[in-house]
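**Q** Next one to model:
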Amino acid sequence: MPASDYQDDLALLTEAAKAAGEIALGYWKRGPEAWDKGGGAGPVSEADLAVNAMLERDLRAARPDYGWLSEESADSTERLAAKRVFIVDPIDGTRAFLAHDGGFAHALAMVEDGRAVAGVVHLPALELTYAAALGGPALLNGEPISPSTAQHVEGSTVLTSKLSDDPGHWRRGVPRYRRSLRPSLAWRLCLVAEGRYDATISLRPAWEWDIAAASLIAECAGAMATDRNGSPLRFNRPNAQSNGLVVAAPRLHADYIAQLRHWPE
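**A** This is a model prediction of the structure:
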């Protein structure tokens, strides 16, 4: 597909993400009905479902030949045969959303032949919109962004969970990094893309809807985004998960991969 068509899809995703934000803010801090999905999948709310319904309706109407994968839609193997697929998290960070924390995001990607080629991560409560299309720059509210220049794991700032402090994940023991966390995984990748943090890692499987859009934004900014073993990320897989995640500028990324133990899928 020509790069201009990726820009067309990016414009479509951006418009949809901002419409999603308007719906979400209509529920935010107003006590929306919520329940646990069970099986360790976490909470879902009526806001998640309202956003998902709008996105599925509008995006699929605009691109009827594209496949569909969303955290809040029943999955279908039909998407596996599609050349192009929308991969969507209607609200990434539902716990934060329900706790009146503005760090929730709408993450929307278009994937072509397994590769993310257009993506938007929109945080409506914080008025932040990250966007990128393959071959173009990564933008935050229309301005180009780039990752930090950190080169070594020691002393780097990393967005990750306490799981990363388990020595079993490291070849030479847990490095002396500075660990923080944000509720939305998509936002964590974008914070690395704009250089506010040096890296983000996930040492457990990462759902595609959490990382497809943001991994493209990070790559277009100049960072590398791979699984925990350093293998390229591929999307629209049958299990819709990656084998963990490492995102950082190239030299720092290489140092993380060298220090992490490889983990079989």
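**Q** From here on, just use CA atoms for contacts and neighbour counts.
**A** Will do.
**Q** what sits against the closest residue to Leu123 other than its chain neighbours?
**A** Spatial nearest neighbour of Leu123, excluding adjacent residues (C-alpha to C-alpha, 6 or more residues apart in numbering): Ala105 at 4.5 Å. With contact taken as C-alpha atoms under 8 Å, 6 or more residues apart in numbering, Ala105 is in contact with 90-93, 121-124, 184, 186-187.
**Q** Another for comparison:
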Amino acid sequence: MSGETDAALARRVAETAGELLLVLQLSGLFEGKALGKAGDRTANAFIMEALRHARPDDAILSEEEKDGAERLAASRVWIVDPLDGTREYGEGRSDWAVHVALAIDGVPVAGAVALPGVPMTLCTGTCPQAPEAAETLRMLVSRTRPAAEAVSVADALGAELVPMGSAGAKAMAVVRGEADIYLHTGGQYEWDSCAPVAVAVAAGLHVSRVDGSPMAYNAADPYLPDLLICRPELAERILGLTQV
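**A** Got it, this is the predicted structure:
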């Protein structure tokens, strides 16, 4: 392995992939779904090559690669989403992200979420502590299909709904203090949440499944259906509502 820390590598790879995606977006060669498809392929090819070069002994789980059982025997597994929010990216919006994370024995220990459209990258190695919750709570939901459970919890809390695109953009909005709660029950995969979870934990936020159990990665089935990221002081109250 190179002398670069895992967190620094995650940041550099995520940021570079984001830069490539911006160049592609601004090229005018593609638009809409075709742009999203080209972005997925371009970012994935770069990330896979970069990680294989820098960490040749580690396994990789990517949304855009065929999964293999060999990663299950690996302690160190990079879990990546080359373009989280393909729809938003193809529409020229800013709420999309690049996720690069390392899980060791199933625990996300290093990660970076690049938000090229902002632009900003949040990383476990240099992540500031998230600010305190606002007086009026703000809950992030999907801008196209808000989950009924999240809407119900928001109503019980008197929280304002904040529609947003990708999972990474939502999670980082809580880290950045732009929202207080990200509650997702609509179905996700490990690559959707691994990097955001690593960064959120580093920022001192509460992170768990909606039943309060910890997030675990590198499972045989990468489906992880739900997620809660919020200020620690809100967790007990929210979990009480999700487990009714």
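**Q** TM-score of the superposition?
**A** Aligned and superposed, the two chains score 0.89 in TM-score terms (TM-score structural alignment, normalised by the length of the second structure); 239 aligned residues with a C-alpha RMSD of 2.5 Å.
**Q** Next one: the residue nearest to Leu123 of the first structure from Asp9 of the first structure, what distance?
**A** Separation of Ala105 of the first structure from Asp9 of the first structure (C-alpha to C-alpha, to the nearest Å): 19 Å.
**Q** thinking again about what came up before, please say which position in the second structure the residue nearest to Leu123 of the first structure maps to.
**A** By TM-score structural alignment, Ala105 of the first structure lines up with Ala97 in the second structure.
**Q** got a list of contacts for the longest helix that the first structure contains?
**A** The single longest helix within the first structure, with elements called by DSSP state H, is helix 3-27. When contacts are defined by C-alpha under 8 Å, 6+ apart, helix 3-27 of the first structure is touched by residues 47-48, 50-51, 54-55, 58-59, 90, 106-110, 117-125, 131-135.
**Q** contact partners of whichever helix or strand comes after it?
**A** Where DSSP states H and E defines the elements, the next helix or strand beyond helix 3-27 of the first structure is strand 34-36. The contact list for strand 34-36 of the first structure, computed with C-alpha under 8 Å, 6+ apart, reads 42-46.
**Q** Which members of these occur in helices, if any?
**A** Glu46.
**Q** Distance to Ile211 of the first structure and neighbour count added to the contacts of strand 34-36 of the first structure, as CSV?
**A** Listed next are those as CSV, based on distance: C-alpha to C-alpha, whole Å; neighbours: other C-alpha atoms under 10 Å:
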residue, distance to Ile211 of the first structure, neighbour count
Gly42, 17, 12
Pro43, 19, 15
Val44, 19, 21
Ser45, 21, 20
Glu46, 23, 14
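**Q** wait, what's in contact with the residue of the first structure most remote from its centre?
**A** Here the centre of the first structure is the reference, and by C-alpha atoms, centre = their mean the most remote residue is Arg172, at 28.9 Å. Listed by C-alpha under 8 Å, 6+ apart, the contact partners of Arg172 of the first structure are Gln259.
**Q** buried stuff in stretch 156-169 of the first structure?
**A** 156-161, 164-165, 169 (16 or more other C-alpha atoms under 10 Å).
**Q** Quick one: end-to-end distance for it.
**A** 17 Å.
**Q** Next: stretch 175-188 of the first structure.
**A** Taking C-alpha to C-alpha, stretch 175-188 of the first structure runs 20 Å from one end to the other.
**Q** now swap in stretch 126-144 of the first structure and tell me
**A** First-to-last residue span, stretch 126-144 of the first structure, C-alpha to C-alpha: 18 Å.
**Q** what about the strands in the stretch 51-200 of the first structure?
**A** With DSSP state E, counting those that start in this stretch, the ranges of strands along the stretch 51-200 of the first structure come out as 67-70, 84-92, 105-112, 115-123, 128-133, 139-140, 143-144, 157-159, 178-180, 199-202.
**Q** Of all those, which one comes closest to Pro238 of the first structure?
**A** For Pro238 of the first structure, the closest of those is strand 67-70, at 10.7 Å, according to C-alpha to C-alpha.
**Q** mean shift between the closest one and the second structure?
**A** Compared with the second structure after fitting, strand 67-70 of the first structure has a mean deviation of 0.7 Å; criterion: mean C-alpha distance after the TM-score superposition for the first structure.
**Q** Pull the residues that contact that strand.
**A** Contacts of strand 67-70 of the first structure (C-alpha under 8 Å, 6+ apart): 52, 56, 60, 75, 78-80, 82-90, 209, 236.
**Q** Kindly name the residues of the second structure that line up with it.
**A** By TM-score structural alignment, strand 67-70 of the first structure lines up with residues 59-62 in the second structure.
**Q** Alignment lookup: Leu239 of the second structure to the first structure.
**A** Using TM-score structural alignment, Leu239 of the second structure pairs with Ile257 in the first structure.
**Q** ok, that match to Glu33 of the first structure distance?
**A** As judged by C-alpha to C-alpha, Ile257 of the first structure and Glu33 of the first structure stand 42 Å apart.
**Q** Contacts only, for the aligned partner of Thr124 of the second structure in the first structure.
**A** Under the alignment (TM-score structural alignment), Thr124 of the second structure maps onto Ala132 of the first structure. Counting by C-alpha under 8 Å, 6+ apart, Ala132 of the first structure makes contact with 10, 118-120, 138-139, 216-217, 220.
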